[in-house]
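J.: 3D, please:
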Amino acid sequence: MTITLLLAFALLLVIGAPIAVALGLSSAIAIVVHDLPATVLLQRAVASIDSSPLLAVPMFIMAAALLSATGVTTYMFDLVRMIVGRVRGGMAHVNVLLSLVFAGMSGAALADIGALGGMQVREMEKQGYTRRFAAGLTIASATIGPIFPPSIPLIIFAAAAEVSPVKLLLAGIVPALLLAGALMAYIAIVARSQNLPRDDVRPSLPAFARLALISLPALLTPVLLIGGLLSGYFGPTEAAGITVAYAVLIGVAVYRTLTLRALLDSARDTVLATANILFVVAAAAVFAWVLTMDQVPMKAGAWLLGVSDNPLVLLLILNGVLLVAGMFLESIAAILIIAPIVTPALIQAGAPAEQIGVVMVLNLMIGLLTPPVGMSLYMMAITVRMPFAEVVRGVAPFFIPLFTALLLVTLFPGLTAWLPNYLMR
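T.: Just a heads-up that it's a prediction; the model follows:
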């Protein structure tokens, strides 16, 4: 049954079927060929999206769309420029820090690229950076978004692996900061060796105070989110709802730029993005059910534990599998298929669930930067009207800091597990 499933899935991918169609149709073929009840298709698909944690996904998407609609990203960009712009390679550092700040509002790499990518590349070109370098850095720094809370992929992982979504969201904070630090360290080295330009911004205290005051309401968004999770007053779903309400409040009452038209556009974009995600979730759930019926998760877990009972060895194997899978599979589909298979064995071997989730998501976010399916590459090429091959060449050097951060997160479980365990004692 598994062979039928995988052959049908591979064939559908080769002929260009969308990932959700390939997952669902290959599952249907396997079910029909092996005379399983066809009603399970609808049952499993509906049951997979009837999930409280998944309710957070559309609301976090909506919150990011609303905050982008207010135009506050321009003020935040100018604020970060004043802080670090005058150092050598300053605009590159601004790129990374702005992605870190926006990560606390979007939770998705593609949202980061869509909202900030064009502006970041244009401003870096004005300062004398090559378009290739600017585009490569922009999509590399966008990988921070899905690690730092609110992380949509981590919420998906929590639902698929049946682990605490609150702990997973908190577990992403330190790795996201580590990833930003690795990118900035690499930029500092390149800035000295290639004599990267300094920003021509002229900081002044009045201008800085004005920008800080304007940006403050938006910058408080991740503080509200993380504070609410830590206080225990609400979980990820409630936090997402509160974030949407807060985005509407500051958009209407503080920035006064959130018009009815912008609100409707944000709602439309949210519906489209959510439909795409949940279509993949539903199709992947049926795909995973077929694998479960053939006892693939149990066999895979037994095989992994037979190879080694050392969690580090198993995580290194997982890294290899995910880096290959990320080249061909959409990240959410990969999480939904792979997480239920490997997570129980890794937890049994002693790896913290928080570490497994962050390692998996970080691997798959790097997969967004690798052809042939790397969606970040295609989105950047479209956003800045740049040849796809040039985008690939631009991002290639930034795999050095990305893989460095991934290796550290893999080697040291405390980077992911310490903070949630400490804060939620």
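J.: Every contact and neighbour count from this point should use C-alpha atoms.
T.: Fine.
J.: since we're on residue 381, how many residues are nearby?
T.: 18 (other Cα atoms under 10 Å).
J.: Test my guess that it contacts residue 387.
T.: Yes - with contact defined as Cα atoms under 8 Å, residue 381 counts as touching residue 387 (6.1 Å).
J.: Now do the helices in the stretch 251-400 of the chain.
T.: Using DSSP state H, counting those that start in this stretch, the helices of the stretch 251-400 of the chain run over residues 260-293, 296-307, 311-328, 331-349, 353-367, 375-383, 388-395, 399-411.
J.: what's the angle from the first one to helix 331-349?
T.: By that I understand helix 260-293. Helix 260-293 runs at 50 degrees relative to helix 331-349, counting by axes from the mean of the first three to the mean of the last three Cα atoms, to 10 degrees.
J.: Also this sequence, please, to line up against the first:
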Amino acid sequence: MSSVLLLTMMLGFAFSVSIAVSIGGSAMLGLALFDADKLVLAPKEMFSALDKFPLAAIPFFILAGNLMETGGISRRLVDFAKSLVGGVQGGLPMTCVLTCMIFAAVSGSSVATTFAIGSVLIPALIHHGYPRNYAAALQATSAELGVIIPPSIPLILFGVAAEVSIGELFIAGFGPGLLIGGALMLFVHLYCRLKGWGKQDGEGRLSVTRATGNAAWALLMPVIILGGIYGGIFTPTEASVVAVFYALTVGLFIHRELAPKDLLQVLRKSVISSAVIMFIIANAGLFAFLITRAGIPEAIGAWLTEILKSPLWFLLGVNVALFVIGMFIETSAAIIVLAPILVPVARHFGVDPVHFGIIMVVNLALGMITPPFGVNLFAACTVARISLDQIIRYLVPFVLVIIGCLMLITYLPWISLALRDLVYAAPAVAPSIGPAIGPQ
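T.: You can find the predicted model right below:
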């Protein structure tokens, strides 16, 4: 059965069948050919894959991101970031990276970040003389931070699939997110100096005081969300609902840029995005059930243990494999299918599952900006109104920067685990946050 599952899935990918249909179709075919009397298990396993409390956070974080975009919160975050770093050469690209870091602390979705921030900054970058394809590549890459800096939808999925504390994953995501964001900001600054771009990036820049005042409500949002999670006030799932309520209140009654007539379109866009992700999760859940039943995880684990004799080689091999997989398989599906397979092997090699989860998410997030199925690339190209092939030239250096950061994250565990260990080692803090951030 296992060979049929994998072959059918890969054929589906090769013929451009959607990810969810390729995964679910291969699972259904495998059941029909080898265990037809168990077809009744298909809807049960698909429902079981969705029947998890933390997954409720996904549609709410997507809705919160769309409300922030429509309600003017994202534009105010851009002005705030520009007031901080926009005064130097290359300040506008640095503003793009910094804004995505802040926006990621609420939306949890890289695609939502691409549209929300890209709709403001891509036209601004083009207006200031940056090439259109460079602006699109920069936005697609910066938005990747949306799945690394918590709250993060892929981290939620990994926590559910691998039975790892979502709160610990969130805490561990800060270090890698700041590392990648800082590396990207340094790179774009040096690159712009080399190219001679961005000498007038400070035009129209607000003072820090004024920009902070305008963005005060927007900046308070991640403080409330993340502070509530780690303060034990609400769980990560409940935080997503708080984010929606906050974005709705600020957009309707404080900024007054979100009109009641806009809500239907915002809800429609959020429902479509959520349904796509949930459909992938349901089909990937069925596929994961069948490959587990076929003994594939144990076989792969034994093979990896035999071939890769040390943790260093194991992590290198996994990184190479995940990079290739991420180019062809959607991040959510890859996490749900691969996490139950790889985490037990990582434990065998003594790798902390939280550290491994960060490695896996950062690596697969690269798939969002690598052809042929990079969803961030399609989103950025849509906003910039260019074709995918036009973005590749400027994309390669960004990918190399993130790969360099990934190697540091992989082989320097303290980047991910230092803050996690600090929080859980503090006796005055740990008891109060335990129930809120444990496995859910």
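J.: where do the strands sit along the stretch 101-250 of the second structure?
T.: Here the stretch 101-250 of the second structure has no strands by DSSP state E, counting those that start in this stretch.
J.: show me the contacts for the residue most central in space within the second structure.
T.: Most central in the second structure under Cα atoms, centre = their mean is residue 147, positioned 1.8 Å from the mean C-alpha point. The contact partners of residue 147 of the second structure, taken as Cα atoms under 8 Å, 6 or more residues apart in numbering, are 104, 108, 109, 110, 153, 154, 155, 361, 362, 365.
J.: Which residues are in contact with the fifth one?
T.: By that I understand residue 153 of the second structure. For residue 153 of the second structure, the residues meeting the contact criterion (Cα under 8 Å, 6+ apart) are 57, 58, 108, 109, 147.
J.: And residue 349 of the second structure, by the same measure?
T.: Residue 349 of the second structure neighbours (Cα under 8 Å, 6+ apart): 310, 311, 314.
J.: what's the answer for residue 387 of the second structure, then?
T.: By Cα under 8 Å, 6+ apart, the residues touching residue 387 of the second structure are residue 381.
J.: Can you list which of the contacts of residue 349 of the second structure carry over to the first structure?
T.: Shared with the first structure under both residues aligned by TM-score structural alignment, their matches' Cα atoms under 8 Å, the contacts from those are 310, 311.
J.: Now, of the contacts of residue 349 of the second structure, which are buried?
T.: Buried members of these, counted by 16 or more other Cα atoms under 10 Å: 311, 314.
J.: what's the closest of the contacts of residue 349 of the second structure to residue 282 of the second structure?
T.: Among the contacts of residue 349 of the second structure, residue 314 lies closest to residue 282 of the second structure (Cα to Cα), at 29.4 Å.
J.: That closest one corresponds to which position in the first structure?
T.: By TM-score structural alignment, residue 314 of the second structure lines up with residue 314 in the first structure.
J.: ok so, going back, what about the contacts of residue 153 of the second structure, which one has the most neighbours?
T.: Top of the contacts of residue 153 of the second structure by neighbour count (other Cα under 10 Å): residue 108, with 30 neighbours.
J.: State the distance from the closest residue in space to it that isn't next to it in sequence to residue 237 of the second structure.
T.: Of all residues not flanking residue 108 of the second structure in the chain, residue 152 sits nearest, at 4.1 Å (Cα to Cα, 6 or more residues apart in numbering). In this view, residue 152 of the second structure and residue 237 of the second structure are 11 Å apart by Cα to Cα, to the nearest Å.
J.: Looking at the two, which has the bigger crowd around it?
T.: Neighbour count, other Cα under 10 Å: between residue 152 of the second structure and residue 237, residue 152 has more, with 28 against 23.
J.: Quick one: residues contacting that one.
T.: The contact partners of residue 152 of the second structure, by Cα under 8 Å, 6+ apart, come to 104, 107, 108, 109, 146, 170.
J.: Redo these as JSON lines? Include distance to residue 199 of the second structure.
T.: Converted to JSON lines, the contacts of residue 152 of the second structure look like this (distance: Cα to Cα, whole Å):
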{"residue": "104", "distance to residue 199 of the second structure": "28"}
{"residue": "107", "distance to residue 199 of the second structure": "32"}
{"residue": "108", "distance to residue 199 of the second structure": "33"}
{"residue": "109", "distance to residue 199 of the second structure": "32"}
{"residue": "146", "distance to residue 199 of the second structure": "28"}
{"residue": "170", "distance to residue 199 of the second structure": "37"}
